[in-house]
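J.: missing the sequence, but the structure's below:
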C-alpha cells in the first residue's frame, strides 16, 4: 500500500515566530512581496545601468579609434593627436614604436596590449574589425592612467602613408564604477526605507480595515441569551465588512425570533398542560372527598377525557419538537389518493360527514405517517367549525399535487389567515377549548407540508374556510 503523502509540518519553534493575526500576516505578506519585487528590480536596474554605461564607454573608444583610422588612411599622422571624448589613443607601427598619442600619454611610455589575434602588418587599407576584451581580462596600459584600475580597450589596424599601423583606444570605466556605486548606495538606502514605509502603511491600513471586524467581534462576544436584542455596528463602507455586519445582524434577528418563539411556545405549552392537569386533579380530589360509587363512572369518564387531552397534547408537542429539529424520516413514493382514502375511511366518529373527491394518477415523495397526519389535522380543524359538511379534494395542477379541505363554518377572517398557523392560536378561544383544540393542529400541518417541500395556506372561499396544501409532484422537478 502506497504511503500517504503528508504535508510538511512547520517546526514548533518556527511556528511561534509566524504571525498569527490577520493584520500581522497581511503586513508580513505585503512586506515580503515588496522586498522581493524591489530586490529583483534593483538588481535588474544595476545590471542594465552597468551594461548601458559600459556600452557608452566602448562606443566612445570605437568612435575615437575610428577617427584616427580614417585620418591615418589618408595622410601622415601628427605625433600628438587631438583629444576627443575622454579616451586615450596611441598608434604603434609594425615594430611596436609609438607613432602618435593623445596629450595625456605624452609623458608616459606606452605599449601594445597583448591581443589574441593581432592584425598582420600587411593588412591593406583601413581595417575596422573590432577586437574587444572583457574588462576583467584587459591588461593595464603601461603608464596610461595608472589611477584607472579598469579600462575598455579597442584595437584597429590600418595601412596608410605611414605604413601598417595599429590604433589602440582606451576608455576609462571610472564613470561606470562611480555610477554603479552611487546607484547601489542609493538603492541600499532607499529600498529598506521603502520597505519599512510599505510595512507601516500596510499595518495602518489593515488596522483601519479590520477595526470594524474587531468591533463586531467584541459586540458579539458580549451578546448573551438575554441580550439578543443587541446588534453589531454596520460600517458605512459598503464593502465585505459591512455585508458581514448585515449578515451577523440578520442572524441575530433570527436567533432573537427563535428565542421569542421558544419562550412563547414554552409558556403556551405550560398553560395548555396546566388546564387539563388542574381539571384532572380536581376530579380526583372530588372522587376522594366523596367516595360514592355512583359518581365514579362519571368522574372516571371525565378523568379519562382529560387524560386523552394530555396525551394528545404531549404527542403534538413531541411532533413539533421533532419538526423543529428537522430529524430525517423515511420517505417513499406514495399515491396520495389511496393514502387519503384509507385515512378518511378510518374516521367513523366524525361530527359531520366528510365527502371526498380524490383524483388518481398523482404521486408524491414523502412520509406515509406525516402525510396522513397532515390530512387528519386539516379535517379535524374543519370538523370543529363545520355546520353541515366537510369537503376534501385532491387534484393535480401542473407540477403540484393540491389538497383542499373546505367546511361550511364561520370561515377565517382575512386578517387572521396567517395567524391561524401560529402555535396555540385560537380565533374563538372558548369554543376551541370546548371542542378540545389546543391551537396546534394547523401549525403542525403547515410544518408537515413544509417538510415535504410544499406549502399550506388559508385561501378565500365564498362560504366557510378553505385550506389548501400544495405538495411537489414526484418527478416534476426541473
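T.: Alright, I've got the coordinates. Quantities reported herein were computed from a predicted structural model and do not represent experimental measurements.

J.: drop to CA atoms for contacts and neighbour counts, all remaining ones
T.: Noted.

J.: dump the residue contacts of the nearest residue to residue 72 once chain neighbours are set aside.
T.: Here the nearest residue to residue 72 in space, its sequence neighbours aside, is residue 160; by C-alpha to C-alpha, 6 or more residues apart in numbering that works out to 5.7 Å. When contacts are counted by C-alpha atoms under 8 Å, 6 or more residues apart in numbering, residue 160 touches 72-76, 125-126.

J.: Derive a PyMOL selection command for the buried subset of these.
T.: Selection of buried members from those for PyMOL, criterion 16 or more other C-alpha atoms under 10 Å:
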select buried, resi 72+73+125+126
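
J.: Presented hereafter is structure B, for comparison with structure A:
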C-alpha cells in the first residue's frame, strides 16, 4: 500500500488535485467577494434611488402628508428635519435604527433634543433643490409590519420651496444580497468535493495510460536481466513523445551492451587462443626435457616465456584502458621522447630507422604510454619492411604529427580499419609474424585516443604503409 501511494501515478494525482483545489478555492473566494461587492453596490443604488425620488417630491413642494412613499417593507423611508424631528415615515414602519432619528411618527423629537447647527447652513442645497453630493450610507435595522430586517440606508438632503432643509433616509433590504451570496457559497462548497473527485479520477486514469509504455519497458528489461538475452529489445510506443525517446535510447544502450559483451567474449576467446600456443609449446619442451634432459632447448623456453610475458603485459594494458584508467598527464617533449626510444632500440633493430625530428612539440600525456605508441608503430613497420623504415615528427598548426612509414607490401584499403582491431593479423602478416599477437596496433590506437589524438594508416609515397599520429600540442 505504501509503495502504491509513493508511485508516480499517486504523486501526480495528489499533486494535480491539490493544485486544482487551491485554484478553485482562490477562484471561488474571488467570485464570492466580487458578487458581494456587486450586490452591495446595487443595494446602495436602490436605496439612493428611493431617497432621491422622495427628495424630488419634497423639492417640488409636495406636503409631507401627501408624499408618495415606496413600499415600507422593501424600502422604509424616514424624513428628518434639521431639528431632528421626524417629518414623514413609510406606512407600517414600527421601528428604525441607523438613521438620523429613532422616531417613527411625524413630529417625534430625537433623544436628548435637537440643536440647529447654523454653521452648516452654507452646505445646504438651495431652495427647491436636491443635494447633488454623494449620499451618506449607513447600515441599520428596521421593523415593518412586524418584520425586522437589516437595511442599507441612503441619506439625501433636500430644501423645500419653503426653505426648510430635511434629510431623506431610504433603506434597501440586505436579505436578498446576503441570501444570494450564501447560496453561491454553499453551491461552491458542495460542488468542490465532486469536482476534485472528478479531477483525481481523470488524472489517475490518464496517468495510468501514459505510464503503460513505461511499465512495458520495465517488464521487458526485467525479463532481459533474468534471461541474460541481450539480443532482445524493449517495445517502442508509436507516439513520438519522451517515453518513446526513452525506449529508443534503452534499445541503443542494449545494442551497445550486447556489442560490448560480444567484444569481451571474443577478446577472452582470442586471448585464450593466443595463450594456448606458447603454453602448449612450453609444456611440450618441458616434457621432452624431463624424459631427455640432453634435448632441453633453453633458448626456446626463454623465447616462449618472453612471448607469454609480453602477451600478458599487453592484455593487462588493454584491461586498464577498457576500465578507463587515466594516469596523471603532464607536459611531454615529444621530440626527446622519440629520440630516446630510437636510441633504446637501435642495437636490436632488424631494419634501421631513418628519423627526421623537426623541433620538439610538447603534448599533455603519460610519457610511458606515448613511448609505447612509438615503439609499437616501429615494431610493426620493421616487421613488414623490406629495407627501410622512415620516421618523421613535426608540429603543424598546433598539432604534433608523427609519421612512421615502411617499404613493405602496405595495407589494402579494405583492411585499413580492421588492422586496428584486437587480435587481427592479415594473412600476409601471419606468414612473417615473429610472435606478435595482433595487439600492437590496437593498443597504439587506444592509447592515442586516450590522449585526445588520432591514429590512421594510408599508403606511403614510395609504397608500403604510412601510419600517422596526430596529438594536440600545448
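T.: That came through fine. It should be emphasised that the depicted structure is a prediction, and the values quoted were computed from it without experimental measurement.

J.: now the second structure: which of the contacts of residue 160 of the first structure match?
T.: Listed in the original numbering, these still in contact in the second structure are 72-75 (both residues aligned by TM-score structural alignment, their matches' C-alpha atoms under 8 Å).

J.: would you list those residues in JSON lines and tack on distance to residue 330 of the first structure and secondary structure?
T.: Below are those laid out as JSON lines (distance: C-alpha to C-alpha, whole Å; DSSP: H, G, I helix; E, B strand; the rest coil):
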{"residue": "72", "distance to residue 330 of the first structure": "108", "secondary structure": "helix"}
{"residue": "73", "distance to residue 330 of the first structure": "108", "secondary structure": "helix"}
{"residue": "74", "distance to residue 330 of the first structure": "110", "secondary structure": "helix"}
{"residue": "75", "distance to residue 330 of the first structure": "113", "secondary structure": "coil"}
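
J.: Closest to residue 12 of the first structure out of the residues you listed?
T.: Nearest to residue 12 of the first structure, judged by C-alpha to C-alpha, of these is residue 72 at 77.0 Å.

J.: residues contacting the closest one?
T.: 158-162.

J.: ok, now residue 334 of the first structure?
T.: Counted by C-alpha under 8 Å, 6+ apart, residue 334 of the first structure has contacts 363-366, 368.

J.: can you redo those residues as TSV with distance to residue 167 of the first structure?
T.: As requested, the contacts of residue 334 of the first structure are exported to TSV (distance: C-alpha to C-alpha, whole Å):
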residue	distance to residue 167 of the first structure
363	105
364	103
365	102
366	103
368	109
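
J.: which stretch of helix or strand covers residue 405 of the second structure?
T.: Under the criterion of DSSP states H and E, residue 405 of the second structure resides in strand 399-406.

J.: Surely residue 370 of the second structure is in contact with residue 447?
T.: Yes: here residue 370 of the second structure lies in contact with residue 447, judged by C-alpha atoms under 8 Å, at a distance of 7.4 Å.

J.: Comparing these two, which residue is more hemmed in?
T.: Set side by side, residue 370 of the second structure and residue 447 show more neighbours around residue 447, with 23 against 20, by other C-alpha atoms under 10 Å.

J.: Could I get the buried residue list for the helix or strand where that one lies?
T.: Assessed by DSSP H and E, residue 447 of the second structure sits inside helix 440-450. Residues 440-448, 450 are the ones in helix 440-450 of the second structure that count as buried (16+ other C-alpha under 10 Å).

J.: what's the mean distance for it versus the first structure?
T.: For helix 440-450 of the second structure, the mean deviation from the first structure after alignment is 0.6 Å (mean C-alpha distance after the TM-score superposition for the first structure).

J.: and that helix, what does it pack onto?
T.: For helix 440-450 of the second structure, the elements it packs on are helix 298-322, helix 367-384, strand 454-459, judged by 3 or more C-alpha pairs under 8 Å, 6 or more residues apart in numbering; DSSP states H and E.

J.: Mind putting the ones you listed into JSON lines with distance to residue 426 of the second structure?
T.: Output for those, formatted as JSON lines (distance: least, C-alpha to C-alpha, whole Å):
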{"stretch": "helix 298-322", "distance to residue 426 of the second structure": "19"}
{"stretch": "helix 367-384", "distance to residue 426 of the second structure": "11"}
{"stretch": "strand 454-459", "distance to residue 426 of the second structure": "14"}
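
J.: Show me the one of these that comes nearest residue 115 of the second structure.
T.: helix 298-322 (107.2 Å).

J.: Tell me the residues of the first structure aligned with the closest one.
T.: Taking TM-score structural alignment as the measure, the first structure aligns residues 300-324 with helix 298-322 of the second structure.

J.: Now do the buried residues in the matching stretch.
T.: For stretch 300-324 of the first structure, by 16+ other C-alpha under 10 Å, it's 303, 306-307, 309-310, 313, 316-317, 319-320, 323.

J.: cool, stretch 164-173 of the second structure as well?
T.: Residues of stretch 164-173 of the second structure classed as buried by neighbour count (16+ other C-alpha under 10 Å): 164-173.
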